[in-house]
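[1] here are the coordinates; sequence isn't available:
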């Protein structure tokens, strides 16, 4: 296996299901929070279970503290616990209860010696009860303790504090906490699967519009490029549907362009190909003379040139009408115009035309001659204007045809314009818009042409954000001539007027 292919297959991300992705992100937090809920419930249950038993423990400690008295001679501390009270204190079926009374000198006045004492810094005020957790005989116990301060007549300060403690094991508390947890957790075991089921059903219902959208798209015919209904989908899916509609619109335009190109190609190639076939049939006649054969071959050559020109024009129009983005770069219009004029000069000289160039005259204007565009398309645009002028401008000994290509710059708006002016028959005002339609040719022109040059010019100009206009080159003269202007930016009124009159003085 190719190592490169292995790396690509290794790092290729597995296709994920949107339904599964959403389900994972919804159930994973739920399942992770469930153990946390168990832990919190356990802590809350422990607190709830401690409260009632702690109150009973505090009551017992206070009751024992009341039994601590001074002896009649007020020289010592006495603790007398009646037998019924002792039996009642220890009467607990679930837990073991311990108590302890320690005198001022540390002597045991009653109870269990093994019960641990609190820290010295935990001494409280008289009869103030506090609760702590401790351990006795390897058993966890809950201890309530208080300090009793006794004062005698002989010693108002007292004989020192007496420690009273009552402790019990935690069996009842554990049982109660367990019951609380069971009461809370057992319903969750039934609710959790129900919650998962409801989440699954909600997701199924939530993505149903996507399934319906998929069904509507699959049910469409292959030639149905109408936009999808954005109002029939949720708001979150509307941007996706809008993007699909935009793609369908561009695809529809592209298909329409291809169909128009095929129709135009079939229409335009039909005539020259029919002529080729007719001339070939004439040349193959047995009784054809040598002059007739030469004439047929000449017509065949002319028809083939016309067909080649038509095909090239159709390909240029198809390239100009392409819906894709064009490769933009900085283009020097002066250099592009010079290349076009250099290529077109032999044809102009063969027809006896005066082909000239009128460029900018200052360096301050020359720096605005660069535009962002595709150099191939821009040259095609200028070449079609120049070829159109060469094609339709007559030249005789009495009146020589003159074609001038200009570059105009407005230093205020930084607008750039390309003009192609001639002294030919001109274009009637009623036809100045129609000449940019494919295959349209001005009435009264006896010159062969495909009618595609000017549509190519307008299409390329529009793709570069420019506009094309045609005006009279020499008002009041006969013939008036024509002046085509391509503007690459919005120019001022003065600039438009000067360009229309053919003046380069801004």
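    Structure's in. What do you need? Because the structure is a prediction, the values reported are computed rather than measured. Residues are numbered from 1 along each chain as shown.
[2] Only C-alpha atoms from now on, for both contacts and neighbour counts.
    Will do.
[3] ok, how many other residues are close to residue 174?
    Residue 174 has 15 neighbours, counted by other Cα atoms under 10 Å.
[4] Tell me how far it lies from residue 342.
    For residue 174, the distance to residue 342 equals 104 Å [Cα to Cα, to the nearest Å].
[5] Just give the nearest non-adjacent residue to residue 185, would you?
    residue 38 (7.4 Å; Cα to Cα, 6 or more residues apart in numbering).
[6] Does the one you found touch residue 184 like I think?
    No - taking contact to mean Cα atoms under 8 Å, the distance of 9.1 Å between residue 38 and residue 184 leaves them out of contact.
[7] quick one on the thing from earlier: burial measure for the residue nearest to residue 185, as a count.
    15.
[8] Can you list the residue ranges for strands in this protein?
    Using DSSP state E, the strands of the chain run over 68-70, 77-79, 97-102, 108-111, 130-136, 139-149, 161-169, 329-332, 354-358, 370-373, 402-410, 415-422, 467-472, 482-487.
[9] can I get the ones you listed in a markdown table with mean neighbour count?
    Listed next are those as a markdown table, based on neighbours: other Cα atoms under 10 Å:
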| stretch | mean neighbour count |
| --- | --- |
| strand 68-70 | 18 |
| strand 77-79 | 18 |
| strand 97-102 | 22 |
| strand 108-111 | 17 |
| strand 130-136 | 15 |
| strand 139-149 | 22 |
| strand 161-169 | 26 |
| strand 329-332 | 14 |
| strand 354-358 | 16 |
| strand 370-373 | 16 |
| strand 402-410 | 23 |
| strand 415-422 | 24 |
| strand 467-472 | 20 |
| strand 482-487 | 24 |
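[10] take a look at this one as well, against the first:
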């Protein structure tokens, strides 16, 4: 699912109602434009009616009209508008024009000398009509007749004017909307700068940095968020400290009685003459020794976890000397099992690390090789400098590890079926991986030439 963009969301939520408002405004603008067009063109119709009225007279009892063509020419339009007119006697004959032009509705019948505007349909066309009832007098004969003067115009010119007004208005408003969205886009981006700076600060923090975030210079709206993050960091720090204290206390409480049991079992083993009791004491001593080592390994893992909060101070040190020293420490164990444990180095090799952790890493690799390669095997510890960085290798000629299990062996407590009979807890390689992570190194497993296993730890240059 794509990550939502706040600036895009804000702009979209503003755009939708603005488009709806633009549609509503377009509808209102068009009706206002039509009303304005009616007012303008109705004045022309009224002027034409007055011009025709001045040429209307009663002569010999008949209504006659001198039609002023100038009054009709002024209605000519570039958009194809048409003019229809009619002068007729009230209830009588048509004097001139289109005799079937519709009269105004009865309820809209104008008073004498008053102009009435109305809408009508004529020959399938919509017309805007202007009608005038005009009493015409013949003074010498004292006769009076009522004449209807009507002029109709198709509404195309009015619609064209309304569309022109509408397009101009919509163009202006669309430009304003685009400008408003650009301002919102820039404004939201500027407003998000403190949040982006906060995000960059959090991303740049070390994994084990427990310090609270600085609230100085942040907008008031962001301070609750920073306070919540700081409260979470404080809770997390308290949980980490509680867990470290638990492991430390548990290890301390377990190490002492285990050491006492181991010492007592060794003492009893030396003093007993009973073979069956001696056998049980040997098993007890081995189990206690394994339990003590397991406690120590669990304590190491608890300190090395990425979320433990434990900060490791790294410095430059000679990897070759550390590995040589650890190899010498394990030499008595190897000789007791008739194992040829050797050390090779190619020049002086330095890394950035912590001596005790690197010693533990190297010791775990040698311990695993001694356990699983078996009596009479050959184990070589090798240190070299390569183009990829410093390299530490432990090579044995034992049974090796199947390719499909090489990822699983780094999981805690994992024991393959092939090595289940060998004494161990399944924590050695897990500790190696965590120490390598702390030192920004990677661990790989490969087949040794002629059989066996090569464990390689490559440190970044």
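    Cool, the structure landed. Being a predicted model, the structure only gives us computed values, none of them experimental.
[11] a markdown table for the strands of the first structure, including distance to residue 15 of the first structure?
    Converted to a markdown table, the strands of the first structure look like this (distance: least, Cα to Cα, whole Å):
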| stretch | distance to residue 15 of the first structure |
| --- | --- |
| strand 68-70 | 80 |
| strand 77-79 | 81 |
| strand 97-102 | 66 |
| strand 108-111 | 74 |
| strand 130-136 | 57 |
| strand 139-149 | 56 |
| strand 161-169 | 59 |
| strand 329-332 | 39 |
| strand 354-358 | 62 |
| strand 370-373 | 40 |
| strand 402-410 | 56 |
| strand 415-422 | 52 |
| strand 467-472 | 48 |
| strand 482-487 | 51 |
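[12] quick one: which of the ones you listed is nearest residue 14 of the first structure?
    In terms of Cα to Cα, the element of the strands of the first structure nearest to residue 14 of the first structure is strand 329-332, at 39.6 Å.
[13] which other helices and strands contact the closest one?
    strand 370-373 (3 or more Cα pairs under 8 Å, 6 or more residues apart in numbering; DSSP states H and E).
[14] chain center to the strand it packs on, what's the gap?
    30 Å (Cα atoms, centre = their mean, to the nearest Å).
[15] State the distance from the residue nearest to residue 185 of the first structure to residue 457 of the first structure.
    Remark: distance between residue 38 of the first structure and residue 457 of the first structure (Cα to Cα) = 77 Å.
[16] Show me the helices in the stretch 151-300 of the second structure, by range?
    For the stretch 151-300 of the second structure, applying DSSP state H, counting those that start in this stretch gives helices covering 156-191, 193-204, 223-271, 275-304.
[17] would a markdown table of the ones you listed with distance to residue 363 of the second structure be doable?
    Formatted as a markdown table, the helices of the stretch 151-300 of the second structure follow (distance: least, Cα to Cα, whole Å):
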| stretch | distance to residue 363 of the second structure |
| --- | --- |
| helix 156-191 | 54 |
| helix 193-204 | 34 |
| helix 223-271 | 20 |
| helix 275-304 | 12 |
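[18] what's the closest of the ones you listed to residue 109 of the second structure?
    Here helix 156-191 is closest among the helices of the stretch 151-300 of the second structure (Cα to Cα), at 24.4 Å.
[19] Run the angle between that closest one and strand 125-138 for me.
    Calculated by axes from the mean of the first three to the mean of the last three Cα atoms, to 10 degrees, helix 156-191 of the second structure forms an angle of 130 degrees with strand 125-138.
[20] Looking at the second structure, name the residue matched to residue 80 of the first structure.
    Aligning on TM-score structural alignment places residue 80 of the first structure opposite residue 65 in the second structure.
[21] what about that match, distance to residue 143 of the second structure?
    17 Å.
[22] try residue 304 of the second structure
    122 Å.
[23] Compare those two (neighbour count), which wins?
    Neighbours around residue 304 of the second structure and residue 143, counted as other Cα under 10 Å, are more numerous at residue 304. The numbers are 21 against 14.
[24] give me every residue that touches the more buried one.
    Contacts for residue 304 of the second structure (Cα atoms under 8 Å, 6 or more residues apart in numbering) come out as 310, 431, 434, 435, 438.
[25] Hmm, the third one is touching residue 301, no?
    Right, the one you point to is residue 434 of the second structure. Yes - Residue 434 of the second structure is within contact range of residue 301, at 7.5 Å (criterion: Cα under 8 Å).
[26] neighbour-wise, which of these two wins?
    Of the pair residue 434 of the second structure and residue 301, residue 434 is the one with more neighbours under other Cα under 10 Å, namely 23 against 20.
[27] Next, give me the two most distant ones among the contacts of residue 304 of the second structure.
    Counting by Cα to Cα, the most remote pair of the contacts of residue 304 of the second structure is 310 and 431, 15.0 Å apart.
[28] of those two, who's got more company?
    More crowded of residue 310 of the second structure and residue 431, by other Cα under 10 Å: residue 431, with 26 against 17.
[29] Where does the helix or strand where the more buried one lies end up in the first structure?
    Remark: residue 431 of the second structure resides in helix 428-438, with elements defined by DSSP states H and E. Residues of the first structure offer no counterpart to helix 428-438 of the second structure, counting by TM-score structural alignment.
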